[in-house]
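J.: I need the structure of the sequence given here:
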Amino acid sequence: MILNFFNQFMSPTLLGIPLIMLAMLFPSALFPKPTKHWLNNRLSTLQAWFLMMFTKQLFLPINTPGHKWALISATLMMFLMTLNLLGLLPYTFTPTAQLSMNMALAVPMWLSTVLLGLRNQPTTSLAHLLPEGTPTALIPPLIIIETISLFIRPLALGVRLTANLTAGHLLIQLIATAAFVLITTMPAVALFTTAVLLLLTLLEVAVALIQAYVFILLLSLYLQENT
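T.: Next comes the predicted model:
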């Protein structure tokens, strides 16, 4: 039997029904719903404080019209963060390790910022395609290069998130498999490998949080250019 390490990234099915939607809806059940009381419990208070601090720091350099994106940005970050962390649990599925899902999140958000800039300030948005003071001979190639870089942005968003999570999951599985195989022949090496695995797991927890933040941070930078 040949072990395929990429099987962990296949969408799970039950009776032929894909379970990816269940995996995507599960994070919403983990967050407490705010009550109507003046004083919430500690978990709700901590959640509200975290969202307030994140939104304040993220939208501080953005103009006032861009503050309308605060709700969807905070929601998307919590969604990505929860999916990334849940994917580190054993016998779970990570939807954010699928390039198709990440591109489905990145392309509409990026396209919305571009269309917003073209509607509200078309001159400034188009000026990003050509730096000021460019020699006449370099105008056509620079416009082509800037246009390509503009359309590569959503691809970079989706690929960055997918590549980081996929590499981390594969590395964890490789080291765990090595520790399991060596435990009977070389217990000392297996113990050392297990310690490395624990440290790598802590690193992947940090990567899961950071990649969700980087995804939203880059979207906020795109929004800042178009508001």
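
J.: only C-alpha atoms for contact and neighbour calcs from this point on.
T.: Will do.

J.: any idea how far the longest helix seen in the chain is from the chain center?
T.: In the chain, taking DSSP state H as the definition, the longest helix is helix 139-182. Centroid separation for helix 139-182 versus its chain: 11 Å, with C-alpha atoms, centre = their mean, to the nearest Å.

J.: With stretch 48-67 instead?
T.: On C-alpha atoms, centre = their mean, the centre of stretch 48-67 falls 18 Å from that of its chain.

J.: What is the end-to-end distance of it?
T.: End-to-end distance for stretch 48-67: 18 Å, by C-alpha to C-alpha, to the nearest Å.

J.: buried ones in that stretch?
T.: 51, 54-55, 58-59, 62, 66-67 (16 or more other C-alpha atoms under 10 Å).

J.: can you check stretch 168-176 too?
T.: 168-169, 171-172, 175-176.

J.: Before we compare anything, build this one as well:
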Amino acid sequence: MLSFFDQFLSPSYLGIPLMALALTLPWILYPNPTSRWVNNRLLTLQGWFMNRFTQQLLAPLNHAGHKWALLFTSLMIYLISLNMFGLLPYTFTPTTQLSLNLGLAVPLWLATVVIGLRNQPTEALGHLLPEGTPTPLIPALIVIETISLLIRPLALGVRLTANLTAGHLLIQLIATAAFVLLPMMPTVAILTATLLLLLTMLEVAVAMIQAYVFVLLISLYLQENI
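T.: Purely as a prediction, here's the structure:
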């Protein structure tokens, strides 16, 4: 009996890890924009989606934060692609690995903190101590606020990992139950398969929402420091 968690092991073929291939594949599948005045439907839809997302994400940011537009949009498309491709059969979802998610979250969070300390050090350090705090509570409050600041990248990585891992586990459990129940109780198996279809649709939504939430939270952290 194989463990349900074997699907989250880093894949390898003939001893060669395939993680690099899984991370590179999304960039290959997207068409490159052309210099023509009129594009095909796919390029038009792709450009419209990126423009709408960028406008919505950068609306609450100051002008200084608009320099991050290309990074945020690229990260959003990249995470959505990884999450969506991982729902296909015989595929691997790199974003179920906490190490990868922390590798994305920690540098981006650290960049926002460094920008805040460089551009407005007084306001950045002032977030650690709210105004009007009683004097006896100052040391404890500084420690609590520092911990809450340092835990942000961990929360980003764990949120993305936990949501995708839980969804994949539920899909595998319900699919296994449907195959086991099919020869014994066909009616129950059909109901289970219907539940599996609904859960798969929910996972498609979760894959897109979690990618958006990841980028949105980073933009909110940036907004606090510019």
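
J.: re earlier: out of the buried residues of stretch 48-67 of structure 1, which sit inside strands?
T.: Of the buried residues of stretch 48-67 of structure 1, none are assigned to strands by DSSP state E.

J.: The longest helix anywhere in structure 2 against structure 1, how far on average?
T.: Assignment by DSSP H gives helix 186-224 as the longest helix of structure 2. Its matched residues in structure 1 lie on average 0.2 Å from helix 186-224 of structure 2 after superposition (mean C-alpha distance after the TM-score superposition for structure 1).

J.: What of stretch 157-174 of structure 2?
T.: On superposition with structure 1, the mean distance recorded for stretch 157-174 of structure 2 (mean C-alpha distance after the TM-score superposition for structure 1) is 0.2 Å.

J.: in which helix or strand would I find residue 42 of structure 2?
T.: In the assignment (DSSP states H and E), residue 42 of structure 2 maps to helix 41-58.

J.: Measure how that helix sits relative to helix 186-224, angle-wise.
T.: 50 degrees (axes from the mean of the first three to the mean of the last three C-alpha atoms, to 10 degrees).

J.: which residues touch helix 41-58 of structure 2?
T.: Identification of contacts with helix 41-58 of structure 2 by C-alpha atoms under 8 Å, 6 or more residues apart in numbering yields 31-33, 65-66, 69, 72-73, 216, 219.

J.: Reformat the residues you listed as CSV; add distance to residue 106 of structure 2.
T.: Listed next are the contacts of helix 41-58 of structure 2 as CSV, based on distance: C-alpha to C-alpha, whole Å:
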residue, distance to residue 106 of structure 2
31, 30
32, 29
33, 31
65, 18
66, 21
69, 19
72, 15
73, 18
216, 15
219, 14
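
J.: so who does residue 143 of structure 2 touch?
T.: Taking C-alpha under 8 Å, 6+ apart, one finds nothing in contact with residue 143 of structure 2.

J.: excluding its backbone neighbours, what's nearest residue 31 of structure 2?
T.: residue 43 (7.1 Å; C-alpha to C-alpha, 6 or more residues apart in numbering).

J.: Aligned counterpart of that neighbour in structure 1, please.
T.: Alignment note (TM-score structural alignment): residue 43 of structure 2 maps to residue 44 of structure 1.

J.: What distance do you get for that match to residue 58 of structure 1?
T.: 21 Å.

J.: again with residue 162 of structure 1
T.: For residue 162 of structure 1 relative to residue 58 of structure 1 (C-alpha to C-alpha), the value is 23 Å.

J.: same thing with residue 195 of structure 1?
T.: For residue 195 of structure 1, the distance to residue 58 of structure 1 (C-alpha to C-alpha) stands at 36 Å.

J.: Kindly report the same for residue 169 of structure 1.
T.: Where residue 58 of structure 1 is concerned, residue 169 of structure 1 sits at a distance of 29 Å (C-alpha to C-alpha).

J.: and residue 91 of structure 2, how many neighbours does it have?
T.: 12 (other C-alpha atoms under 10 Å).

J.: for it, what are its contacts?
T.: Going by C-alpha under 8 Å, 6+ apart, the list of residues near residue 91 of structure 2 reads residue 85.

J.: And it, how close does it get to residue 203 of structure 2?
T.: Taking C-alpha to C-alpha, one finds residue 91 of structure 2 at 15 Å from residue 203 of structure 2.
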